[in-house]
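Colleague: Just the structure for this:
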Amino acid sequence: MMNKTVLKTKELLDLFLDCERLTLPEMVERLRMPKTSVYRMAQSLVVLGFLQKRGDYYELGLAFLTFGALVAERLDIRRAALPVMKRLKEETNEAVNLVIRDGDEALYIEKVETSEPVRVYTKVGRRAPLYAGACPRVLLAFMDKADRERYLEQVELVKIAKHTVTDKEALRRLLEEDRDRGYTVSYSELENYSAAVAVPIFNHEGAAVAGLSVAGPEQRFSPDDVARIVPRLKQAAMDISRELGFRGKG
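Modeller: Sure, this is the predicted structure:
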């Protein structure tokens, strides 16, 4: 059953699809609701940033810009990435994952599965901590330094698989190494006997907005395998970054 308060709030916000700004009496008239109820909803939305008040008028708030930009960016990343991911899968014959940061977690938003019978299963929608696994960790490695340190100060490193990094100083050293060489490698950090190599994807502002990884069983990720995968992976990430407007050298 739909929550009535949420439905009424949506009805109020829907008014601004046709009207750039509205007074409280105008909202009350259109919604046919008690004035006190409309006022409380409007004030709550102002506090949350979904509405802003200028004099007697209410209009949409800046919070919608943030959410709208995120939705557009995430859709653009998936659209730009999928053809490149399919090509990369054919080149490596391993699963290819696309991950973005969602708060203090990594969120898997796209995947191209390998045709190999022995594989690592990762579904779209999976969440993982930023410190564990090559693809989540590449987001952490290329995060703004102040944000990264703030995250490291407050996060609790929990052992998820046999090689999950649980020492913060060791993790800091690993992140610096990852950033210097431009890619991350993991073995049994999120799942035992799994391995992955990941690189960042950059947007038009030069910010790392996603991670692209090739993943599979550990036995197929020897140092020679990694050396073969990395150039292809970096090229794929650069192709996607170019589609997002990135003009740097990587």
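Colleague: From now on I want contacts and neighbour counts done on CA atoms only, so please keep to that.
Modeller: Noted.
Colleague: Can you tell me the element Thr166 falls in?
Modeller: Secondary structure assignment for Thr166, by DSSP states H and E: no helix or strand.
Colleague: Let me see the contact set for it.
Modeller: Residues in contact with Thr166 (Cα atoms under 8 Å, 6 or more residues apart in numbering) are Leu157, Val158, Lys159.
Colleague: and the gap between the first one and Lys86?
Modeller: With distances defined as Cα to Cα, to the nearest Å, the gap from Leu157 to Lys86 amounts to 33 Å.
Colleague: for comparison, sequence B:
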Amino acid sequence: MSQSLSRALTILVSLGEDSQSLDQLANQLGVHKSTVLRLLQTMEAQRFVTHDSQHRYMLGSRLFELANRTLEQRDVRTLARPHLTALNAATKQTIHLATYESGEAIYIDKFDATESVRMYSRIGRPAPLHCTAVGKVLVSARPRAEWPSIAEQIDYRPFTEHTIRTPESYLRELEKVAAQGFAEDHEEHESFVNCIGVPVHDGTGAVVAAVSMSVPDMLLEHDQVLAELPRVRATAEAISAELGWTPSQVTITTKGRP
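Modeller: Sure, this is the predicted structure:
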């Protein structure tokens, strides 16, 4: 690595901790101020650093752009696979990963149950927004101003006697999901199947996917499925951490095209 590049990287790391004066940076690098100033001027021209009226230097906007692009380029399906595999092995139940694309919840990965019947779902197939846990999670994370129009556009097909059938009921369900941080499909999509779903966040706090676990009630009763929520949530949080999210961040809306 060239000496100039090494010094520039050291400056960026230092400014990532706090703003610094020219003197402080020169002391850290052990070089003359003129040497540091030339590096800073070059980096400022490319928006990697900037300075205020007191001539204290700080990170520039170009780094924020690069950081966001890095987060966006991380493939949630690839990063999620090891965690979903572990959840599937631990629970032996059907595990789904879904994202919100062009107004639909799309299954992008699935792990079939190892000791029970297979679910109807399939990778690449849309999940009904009104009666699946992943659909409810993903829509509830959309901006609230979008909820009414999404609710009005849904075809409320009654898959079972428990399926939500009106926009008004669906909007109430979204409020509940947003408040509690997870969603249920209580025999709404498939008879005798209960499902819980939780959000996956990226480094900006946006909800980019949903993880769910589905279980026939012949294996676990509804309350027993709910008891697995901490395990499913821990899996989603582990995936979120891979995407750069930390639990202290404020959650914002889903990414994806409305």
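Colleague: quick one: TM-score?
Modeller: Their TM-score after superposition, calculated using TM-score structural alignment, normalised by the length of structure 1, is reported as 0.66; 181 aligned residues with a Cα RMSD of 2.3 Å.
Colleague: Now do the SS call for the most centrally placed residue in structure 1.
Modeller: Note on structure 1: the residue nearest the mean C-alpha position is Ile100, at 2.3 Å, using Cα atoms, centre = their mean. Three-state call for Ile100 of structure 1 (DSSP: H, G, I helix; E, B strand; the rest coil): strand.
Colleague: ok, how many other residues are close to the closest residue to it other than its chain neighbours?
Modeller: Spatial nearest neighbour of Ile100 of structure 1, excluding adjacent residues (Cα to Cα, 6 or more residues apart in numbering): Ala210 at 4.5 Å. For Ala210 of structure 1, the neighbour count with other Cα atoms under 10 Å is 28.
Colleague: what sits against Met43 of structure 2?
Modeller: Neighbouring residues of Met43 of structure 2 by Cα under 8 Å, 6+ apart: Val49.
Colleague: Figure out the helix or strand that it lives in.
Modeller: Per DSSP H and E: Met43 of structure 2 is located in helix 33-45.
Colleague: the helices in structure 1, which residues?
Modeller: For structure 1, the helices defined by DSSP state H occupy 4-14, 24-31, 35-48, 63-92, 134-141, 145-154, 168-181, 223-243.
Colleague: Tell me which of those sits most buried.
Modeller: A comparison of the helices of structure 1 by mean neighbour count, using mean count of other Cα atoms under 10 Å, puts helix 134-141 on top with a mean of 30.
Colleague: Would you pull up how far that helix lies from the middle of the chain?
Modeller: Helix 134-141 of structure 1 has its C-alpha centroid displaced from the chain centroid by 11 Å (Cα atoms, centre = their mean, to the nearest Å).
Colleague: What of stretch 41-61 of structure 1?
Modeller: On the basis of Cα atoms, centre = their mean, stretch 41-61 of structure 1 sits 28 Å off its chain's mean C-alpha point.
Colleague: ok, the residue nearest to Ile100 of structure 1 touching Arg101?
Modeller: Yes. Between Ala210 of structure 1 and Arg101 a contact is recorded at 6.9 Å, counting by Cα atoms under 8 Å.
Colleague: Now list whatever residues contact both of those two.
Modeller: Joint contacts of Ala210 of structure 1 and Arg101 (Cα under 8 Å, 6+ apart) are Leu139.
Colleague: gap between the helix holding Met43 of structure 2 and the chain center?
Modeller: 38 Å.
Colleague: Where does it end up in structure 1?
Modeller: The aligned range for helix 33-45 of structure 2 in structure 1 is empty, by TM-score structural alignment.
Colleague: How many residues are close by Leu39 of structure 2?
Modeller: Number of residues near Leu39 of structure 2 (other Cα under 10 Å) recorded here: 16.
Colleague: Does the closest residue to it other than its chain neighbours belong to a helix, a strand or coil?
Modeller: In this structure, Leu39 of structure 2 finds its nearest non-sequential neighbour in Ala8, 6.6 Å apart by Cα to Cα, 6+ apart. For Ala8 of structure 2, the assignment made with three-state DSSP gives helix.
Colleague: Do I have it right that Ala8 of structure 2 meets Leu37?
Modeller: No. With contacts counted by Cα under 8 Å, Ala8 of structure 2 stays clear of Leu37, the gap being 10.8 Å.
Colleague: rewinding a little: any idea how far the residue nearest to the centre of structure 1 is from Val209 of structure 1?
Modeller: Distance, Ile100 of structure 1 to Val209 of structure 1, using Cα to Cα: 6 Å.
Colleague: overlap in contacts of these two?
Modeller: Leu139.
Colleague: Compare the contacts of Thr166 of structure 1 and tell me which is most surrounded.
Modeller: Neighbour counts for the contacts of Thr166 of structure 1 peak at Leu157, which has 17 neighbours (criterion: other Cα under 10 Å).
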